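# Got a sequence here, can you build the structure:
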Amino acid sequence: MKKVLAFDMGATSIRGILAYIEDGKFCTKEVMRMAHKIQKREGRLYWDWESLAGKIEETILENQDVSCIGIDTWGVDFGLIDKEGNLLQAPHCYRDEKFSEGREEAKALMEEFELFQNSGNQIMTINTVYQLLALKNLEAEVYEKADKLLMIPDLLFYLLTGEKIGEESIWSTTGLYDLSKKAVSDHLFSKLQLRKELVPKIVRAGEWKGNTKNARLERLRSLSIDVIPVCGHDTASALLMTERDAENPSLFLSCGTWSLIGTSVEKALVSKEAYERNLTNELSYQSETLFFKNITGLYLLEKYKEELEGRLGRKIAFSEITAFVQKDAEPESLLDMDAEVFGREGIKVKQEIDAYLLAKGGQPPKDDFSYFTLIYASMVEKYREVKEDIESILGKTFSKLQMIGGGARSEYLAEKIAKNLRLKVKAGPYESSALGNILLLLQKEGEIGSLEEGRRLIYEASEIREYSF
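Here you go, the predicted model:
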């Protein structure tokens, strides 16, 4: 029996999960969970990199009996390594508002639709391409010293193995990867006047291997644990846990800090219609193409919960929120969850929601807890809009949806989605990114014969609920 260790890193917390197959059953044990916060220095936003990397190192040292390790994280963010192999600075956080300067720089060099056609990625200010352009202009010395650009999971892979590689799924979030050709876009690097030599060797998930004996972290070099580049993007990893039915395909909804709703397609869709509806293409395992939309998700609800707790001077349980919203009246006006203001770090949620509604001729909620009702309703309405956009572009109608991620735990949200979108909804597994990570590790270690077998074992060990309209 081989044990594997998956690190699943989200924008507010990271976790380490030990997994193995015993007596034909799938078993897991959470061995680490740590909340983390964005750091603000001199007007810029950074990840608390030393704490993140240190916690991962510590967790590995405490679990030396594992045979391999995998890492998945959020997308778009990166670190820069110099020629001596040193990290030049802590990675910036995608919520840094200075990246808007990179977007303006890109607009001066090419039309946004041309960028979309050559990358397939939804045009968002957080995208790696805009981050890199902003860094080139605002931190020229760092940009010029850089030898390689490593996305967050690849940066951790480097710390654990000493190898500089780029995993395909995480690179497909950059806005610099041509999803139609499944290769880095020479055209974009040239047109945007960016250094192509920053790109590391690109590999597909599961098709490379490093080892801790060559780690940059000295304390890990005494160990000999394989490190596998799984699907580095947490969304791609999570979607390995969704059921596959070629004859009756399903929509997926990865519901966490961000909401990502879409489906699998044969090739990247880069039409004018897809661009105008702000849809995106990314890659998953074995270069599978995903067609979906990124939407501000539970981030806004969590931020408002934190804000209200501060005002009330007490903690608010999600059960209390659910009990209220189930009885509350539907809001008369809704928010556009695409509005960039609702995804900003440090947002004063009530103030921004009130301003938005008043500007649209609506009225703010009268009860503090009705803001939760409003956020839930606005999320579901955006899901409905995106479902219709995708159906229009693909010329097909979907009858079912699978929710994964933390939001799938909410019966209220799942029931509301089923009713408003008129879909059969399957909710679960919940820790889907970590589970998809584990699934590839177990396959690589020969503990399962196929992904289908592993998925079945994980489903048997997971709570999964179904809802109908």
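# When you work out contacts or count neighbours from here on, use the C-alpha atoms and nothing else.
Will do.
# Can you get me a residue count around residue 314?
Neighbour count of residue 314, defined by other CA atoms under 10 Å: 10.
# quick one more, to check against the first:
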Amino acid sequence: MNMIAFDLGASSGKIYLGSFKDNMLNLKEIYRFQNSCIQMNGYLYWDIISIYANLEKGIRSCIQESSEPVVSMGLDTFSNDYGLVSKSGELLSCVHCYRDKRTQTHRQEIDRILSARERHFLTGNQIAPCNTLMHLAAMRLEDSGFMLDYADKLLFIPDLLTYFLTGCQISEYTIASVSEMFDFKTGSFHPRILDAYHIPDRLLPTVTMPGTVVGNLSNALCEEWNTDPFPVITVCEHDTASAFVSAPCEESSVIISSGTWSLVGIEMDGPVINETTCRYNLANEGGVPGRHRLMKSVMGLWILQEVQAYYNAIGMDISIPEMVQKAEAAKPYQYLIDPDDPIFFTPGNMPLHICKKCELLYNSAPSGVGELVRCVLESLAFKYRWAIEALKEATGMSLCDIHIVGGGSNNRLLNQLTADICHRTVYAGPENAAAMGNVIVQLIAHGQIKSIEEGRSLVKETCPAVVFYPREAEAEACEEQYKKFVELISK
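As a prediction, this is how the structure comes out:
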């Protein structure tokens, strides 16, 4: 049987054709397109029209490529962003990017309505400027709040794209759970949050669990593509949740979904909300039933992507692998930064931001690409260890190895630094983890496999992990530098 998996990230969109035959899982990338936020008049937006047009092209290509009828498709994307739809089904406005400055502008006013602490204990979510709630609250505090009163429905990006394909409107659980508006106790949106920020509850469709058939492709699209109707299934629509599904790990493993963001987390039976999760700003996030996630969001390879974008913009074309190669030759532990410093959150001249921060901390700055990239990668690995220590403290669990999945699992230097600095064996891969998880949930929905464990066994056979062991020779230096890093970020 053949299935389509759409995986939209902050830097690219990928459409895969997944096949399951003779108890073997195969995933083939059929179509890819570039994706990035667009700055216009001081605001950041996604080109949702272009995203949808590319989605259509990808689906058509998969139908043409498939040797047998496609039986279903699933969509997963980054979280928090949404479109507002009228009663007639029209998209009412541009789709803002989660990095848009409007939430930072109104942060103090938003916190005065309900404190960050109160919101964390109500929702279990991290408090972050990217959260859906922050953007809706900012709309109320600006002159665009009227749109919330006029709109009929708010649809998160994967639900919006599903609506364009099927005409059906839902809020998928994993992506709703990270909006800072969700109540894990009731499994629905939290009335206290909605009332406080004047968000009409009619905007939010019924929460739907992963593995649910939403509806078939519209008749118009089936006719245009000369295909029989097939259903769209709610997979774990939050791409991090999908990536975690495919991580071939054991209990008590740490999973890092490494890409534009680095999401450092563990799987739990249910939410963990306490003083420690509040202090460390940890996030409770929904997953496949029985696989709740407790997470720490780290800025991730976004910083590296922005460094590359700056160099390319000034005519110094350089790839990420070339940057990492230069970092390997640079002297270790010269400069460390906190990757989650707000200065690194928005697009801009990232090398300048890093150098300014280092000047402030060290009275000197990285010289050249190698030192700059080494600074970023070492800092990320130290922040991973800090996040793991926070997860241990919040849960009392004894955490063992680390599984790195997603595009960042190809970064061998970061993988080795993570093993050395965290004193844990690192298993890297699969690279296309979100798409793998997407297909696994579709297979479970079709009754082809019985469980996530069975799906992970398929991933192990399909994509054997690359293993990185902590080097004993690095242990003393790593320990000394970690103490310096903790002191640095505590300031």
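# Pretty sure residue 244 of structure 2 sits against residue 437.
Yes. Counting by CA atoms under 8 Å, residue 244 of structure 2 touches residue 437, with 7.2 Å between them.
# how far is stretch 365-378 of structure 1 from where the chain is centred?
Centroid displacement of stretch 365-378 of structure 1 relative to its chain, using CA atoms, centre = their mean, to the nearest Å, is 25 Å.
# Now do the same contact list for residue 402 of structure 1.
Contacts for residue 402 of structure 1 (CA atoms under 8 Å, 6 or more residues apart in numbering) come out as 242, 250, 251, 252, 253, 425, 426, 427, 428.
# Helix, strand, or coil at the aligned residue in structure 2 for the fifth one?
Structural correspondence for residue 253 of structure 1 with respect to structure 2 (TM-score structural alignment): residue 256. For residue 256 of structure 2, the secondary structure call by DSSP: H, G, I helix; E, B strand; the rest coil comes out as strand.
# Run a quick neighbour tally on residue 256 of structure 2.
By the criterion of other CA under 10 Å, residue 256 of structure 2 has 29 neighbours.
# can you pull out the helices in the stretch 251-400 of structure 1?
With DSSP state H, counting those that start in this stretch, the ranges of helices along the stretch 251-400 of structure 1 come out as 272-276, 298-312, 318-327, 349-359, 370-394.
# thinking again about what came up before, next, see which of the contacts of residue 402 of structure 1 are matched by contacts in structure 2.
Mapping these onto structure 2 (both residues aligned by TM-score structural alignment, their matches' CA atoms under 8 Å) leaves 242, 250, 251, 252, 253, 425, 426, 427, 428 still in contact.
# Just send these back as a markdown table, with distance to residue 276 of structure 1 too.
Converted to a markdown table, those look like this (distance: CA to CA, whole Å):
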| residue | distance to residue 276 of structure 1 |
| --- | --- |
| 242 | 28 |
| 250 | 24 |
| 251 | 21 |
| 252 | 21 |
| 253 | 21 |
| 425 | 28 |
| 426 | 30 |
| 427 | 30 |
| 428 | 31 |
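# nearest to residue 37 of structure 1, of those?
residue 253 (25.5 Å; CA to CA).
# Please list all residues in contact with the closest one.
Applying CA under 8 Å, 6+ apart to residue 253 of structure 1 gives the contacts 259, 260, 261, 262, 401, 402, 403, 404.
# what does residue 279 of structure 2 give?
Residue 279 of structure 2 is in contact with no residue at all, counting by CA under 8 Å, 6+ apart.
# My read is that residue 205 of structure 2 contacts residue 173, right?
No. Look at residue 205 of structure 2 against residue 173 with CA under 8 Å: they stay out of range, at 10.9 Å.
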